[in-house]
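Chemist: What follows is a predicted protein model with its sequence.
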Amino acid sequence: MRPLTAHIDLDALRHNYLQARRSAPDARAMAVLKANAYGHGATACAEALNDLAPAMAVACLEEGQALRAHGIQCPIVLLEGFFEADELDEIITGDYWSVLHTRWQVEALLARLAHWPRHRVTVLIKCDSGMHRLGFSPDEVEAICQRLQAHGGIEQTLLMTHFATADAPDSPLLISQLQTINTLRRRLDLPGCFANSPATLSVPAAHHDWVRPGVMLYGVNPLETDHAQHDDIDQVLKPVMTLQSRIIAVRDLPAGEPIGYGARHVTDRPTRVGVVACGYGDGYDRHAAEGTPVLIDGQRAGIAGRVSMDMLTVDITGIPGAGIGSRVTLWGRDASGAVLDVSEVAQWCDTIAYTLLTGIMPRVPRCYHQDGAFDTSCDASALF
């Protein structure tokens, strides 16, 4: 078996969910599991949170169907709503909560409810409070809510919005969005579902009835960093994914030798190079810069040369004990206890942690650990 594995610590996932609840103690927290639980495996993560989360959220009905097929029975929120009217029969009968963000969705839902007189549904009316991506304008929301609330097929109507700059709590846009949505909520007297991960952690005025923790569940600090200001967040969130491989070959090169495609890296001294079984075909970012950190048996080293499809190369000159078979942690928690934050790796790749986590390809086996055990072995036959 190829040594590259994504180890998923389900105890850390549960810890981070409970931290979201502690951050917003008067709200209920729906666990956001879209994009295959940000690359971690939606069904396994849903099962780990099933006794904690009163609702879960996904992007679309297909993602919800995968959870239902694995026995998840709590309400599942469809964050983009539905795309075709023929999805509605399953939404109405399957305890899905749909976001409504356009008029045609409202009309289609009300028309379809006539075919299911014994069923009632919960909907989330999305208000565009300033992000200008999805949602009704604040001036439209009141009439739409009144129409829905007057219909006998609507069980509950929640007011929803999404913040563009919640990772920067002092942002003027965030303050404006909060004023808009909180004014509307008070006027309509509706339960609110406003706070994403950064707002859950740092914007109490956005908590209200429901919060939507997403990337924080997976151990990523969602706040704009200035790490000095948010060290407390880095301490309370635990990394869930550890992407780990091994050195499969070692090359000893003199000064002046190129490494890898394009000869981007040329050795400036005698150099030991470790070849690692991980590349952009696995989802590791090809744009990783020279020196992008990895951990080798708990010690930091840096990438040397361009990332290939199936391999990358690291400078192991300063780690004499490193060799074929040495454990390489691309991000996450090494078995020694050392941690390499996926957000730090993302900065070296000129991207964000979300991209790295969701980009890990299906060919990389996910190995799930819980009950306090961290195991560097993985039985591939038990993964899927």
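Modeler: Noted; the coordinates are in hand.

Chemist: C-alpha from now on. contacts and neighbour counts both.
Modeler: Noted.

Chemist: Which parts of the stretch 201-350 of the chain are helices?
Modeler: Assigned by DSSP state H, counting those that start in this stretch, the helices in the stretch 201-350 of the chain fall at 231-236, 342-348.

Chemist: Give me the contacts around stretch 62-71.
Modeler: Outside of stretch 62-71, the residues within contact range by C-alpha atoms under 8 Å, 6 or more residues apart in numbering are 34, 35, 36, 42, 43, 46, 58, 76, 78.

Chemist: Could I get the contacting residues of the closest residue to residue 307 other than its chain neighbours?
Modeler: The spatial neighbour of residue 307 that comes closest, neighbours along the chain excluded (C-alpha to C-alpha, 6 or more residues apart in numbering), is residue 286 at 5.2 Å. Applying C-alpha under 8 Å, 6+ apart, we find residue 286 in contact with 279, 280, 306, 307, 308, 349.

Chemist: One more to weigh against that first structure:
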Amino acid sequence: MTRPLRARIDLAALRHNHSVARRHAGATALWCVVKANGYGHGQVRVAEALAGVADGFALLELDGAETLRAAGIRQPLLMMEGFYSEDELPQFARLRLIPVLHSPAQVRWLVDSPLLADLNEPLPVYLKLNTGMNRLGFDAADFRQALTLLRASPRVAGITLMTHFADADEPAGIARQMARFDALRGGIADMADGLPLCLANSAALLRFPEALGGAGDWARPGIMLYGCSPCPELHSAADLGLKPVMNLESEVLAVRQLATGDAVGYGSAFVAPGPMRIGIAAGGYGDGYPRHAPSGTPVMVAGRRSRLVGRVSMDKVCVDLTDLPDAGVGAPVTLWGDGAAGHLPLEEVAAAAGTISYEPLCALTARVPVVVVERAS
């Protein structure tokens, strides 16, 4: 008998969420972001499911790009941190990868490296501008020089300008960074005008149409493709018309009666305030469930909403069955998503654990069996 924990990946829900992104994008093309193993859903699995509708895929990992090409993915591939060293340039040329350039060193490698002396076809590139995130990207002082070198290089087929918003999912929005972006472009309008743009992530795509552009421009939906709201404090996934793609399902393994004062789990972090009935379900931080999810974190059991009690352990969680007298061993448990036990938005679980939905998705471990379905209508 196998351990009763599984992640059900709903590819129909994935394509539905892409259609939501497409509707918001209008004429703007879409990079489907599949970094971090497709946000834990399987990079190749996601790319193959979207191959018939995606304009291109965006990722970070060079080995991932190699795997996608070997799997037959022919769409453009955007490498969101470019190449990490000069010796990666031949692979970029061979695989026809589009680098995002964010440093002067990358520009110099691309235009000067002898490793590209035999380049048969020039590469499109993205030039990333720092507009306030202050991670990667060119500031004003280096922007003109980088653009000058790239425009003059026969190795460059075309240039797209890109930035990344820090507050698109927050009330502050994107106005400050948009103003900074416009100022950077305006400072060298003679060189930057007319270049295509790639600005909007999931939150900006859904909330700020002014970040989209139009034909020839691109947006980068990520978390919304996987059915989670990029701005859960403002809009739920259901509000946005998104459907969960990963559904983590379990079962009750055992049932225990507690007396007043009985403690549950490591550290005796939960103490029964009165007589209780609890269930022990498969699934813990060894599977990717957030270890810091506290007592009270929502869980669905046999079609009814309940809560965790006690600390999450490596392999198990404990759930309150006090008000669920019919739920016993074998009762279905939904840890997040749409499961046999009912619907539970991952955003609620993540919020209770003090994190965001991205983290548990990406944290799903290899020991969790994955079942692929086509269920969403």
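Modeler: Thanks, I have the structure now. Everything numeric here is computed off the predicted structure, so don't read it as measured data.

Chemist: TM value for the aligned chains?
Modeler: Scored against TM-score structural alignment, normalised by the length of structure 2, the superposed chains reach a TM-score of 0.93; 367 aligned residues with a C-alpha RMSD of 1.7 Å.

Chemist: Translate the residue nearest to residue 307 of structure 1 into the numbering of structure 2.
Modeler: For residue 286 of structure 1, the equivalent position in structure 2 is taken to be residue 291, counting by TM-score structural alignment.

Chemist: where does the counterpart of residue 355 of structure 1 in structure 2 land in three-state SS?
Modeler: With TM-score structural alignment defining the correspondence, residue 355 of structure 1 maps onto residue 359 in structure 2. Classification of residue 359 of structure 2 using DSSP: H, G, I helix; E, B strand; the rest coil returns helix.

Chemist: Now compare the contacts of stretch 62-71 of structure 1 and name the two farthest from each other.
Modeler: Farthest pair in the contacts of stretch 62-71 of structure 1 (C-alpha to C-alpha) is 43 and 78. Separation: 15.9 Å.

Chemist: any residues touching stretch 104-119 of structure 2, and which ones?
Modeler: Contacts of stretch 104-119 of structure 2 with the rest of the structure, by C-alpha under 8 Å, 6+ apart, involve 82-83, 85-87, 89-90, 93, 101, 142, 146, 149-150, 153, 155.

Chemist: So which of the residues you listed belong to helices?
Modeler: Mapping the contacts of stretch 104-119 of structure 2 onto helices (DSSP state H) picks out 89, 90, 93, 142, 146, 149, 150.

Chemist: just checking, the third one touches residue 123?
Modeler: Spelled out, that is residue 93 of structure 2. Yes: distance between residue 93 of structure 2 and residue 123: 7.3 Å, which falls inside the contact criterion (C-alpha atoms under 8 Å).

Chemist: on that earlier part again, give me the PyMOL select line for the ones in helices among the contacts of stretch 104-119 of structure 2, limited to the buried ones.
Modeler: Below is the selection syntax for PyMOL that covers the buried ones among those, with 16 or more other C-alpha atoms under 10 Å defining burial:
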select buried, resi 89+93+146+150
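
Chemist: would CSV of the ones in helices among the contacts of stretch 104-119 of structure 2 with distance to residue 260 of structure 2 be doable?
Modeler: Formatted as CSV, the entries for those read as follows, by distance: C-alpha to C-alpha, whole Å:
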residue, distance to residue 260 of structure 2
89, 66
90, 67
93, 68
142, 67
146, 69
149, 73
150, 72
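
Chemist: Aligned to residue 266 of structure 1, what sits in structure 2?
Modeler: Per TM-score structural alignment, residue 266 of structure 1 is aligned with residue 271.

Chemist: brain fart, residue 247 of structure 1
Modeler: The equivalent of residue 247 of structure 1 in structure 2 is residue 252 (alignment by TM-score structural alignment).

Chemist: what number of residues lie near that match?
Modeler: When neighbours are defined as other C-alpha atoms under 10 Å, residue 252 of structure 2 has 24 of them.

Chemist: got a list of what it touches?
Modeler: Taking C-alpha under 8 Å, 6+ apart as the definition of contact, the neighbours of residue 252 of structure 2 are 279, 280, 281, 282, 328, 329, 330, 331, 332, 333.

Chemist: in the stretch 201-350 of structure 2, which spans are strands?
Modeler: Per DSSP state E, counting those that start in this stretch, the stretch 201-350 of structure 2 has strands spanning 218-219, 246-258, 263-264, 270-271, 276-282, 298-301, 304-307, 316-320, 332-339, 342-344. These are given in chain order.

Chemist: Over to the stretch 51-200 of structure 2?
Modeler: Listed in chain order (using DSSP E, counting those that start in this stretch), the strands of the stretch 51-200 of structure 2 are 56-59, 77-79, 97-101, 123-128, 156-162, 197-198.

Chemist: so the fourth one corresponds to what in structure 1?
Modeler: What it means is strand 123-128 of structure 2. With TM-score structural alignment applied, strand 123-128 of structure 2 matches the range 121-126 in structure 1.

Chemist: helix/strand/coil for residue 22 of structure 2?
Modeler: Look at residue 22 of structure 2: counting by three-state DSSP, its state is helix.

Chemist: what's the burial count for the nearest residue to residue 192 of structure 2 once chain neighbours are set aside?
Modeler: Counting by C-alpha to C-alpha, 6+ apart, the nearest residue to residue 192 of structure 2 once its immediate chain neighbours are dropped is residue 185, at 5.7 Å. When neighbours are counted by other C-alpha under 10 Å, residue 185 of structure 2 registers 20.

Chemist: Surely residue 185 of structure 2 and residue 196 touch.
Modeler: No: using C-alpha under 8 Å, residue 185 of structure 2 makes no contact with residue 196, being 11.7 Å away.

Chemist: residues in contact with residue 211 of structure 1?
Modeler: Residue 211 of structure 1 is in contact with 24, 27, 28, 29, 30, 193, 194, 195, 196, 200, counting by C-alpha under 8 Å, 6+ apart.

Chemist: so how many other residues sit close to the fifth one?
Modeler: Taking other C-alpha under 10 Å as the neighbour definition, residue 30 of structure 1 ends up with a count of 24.
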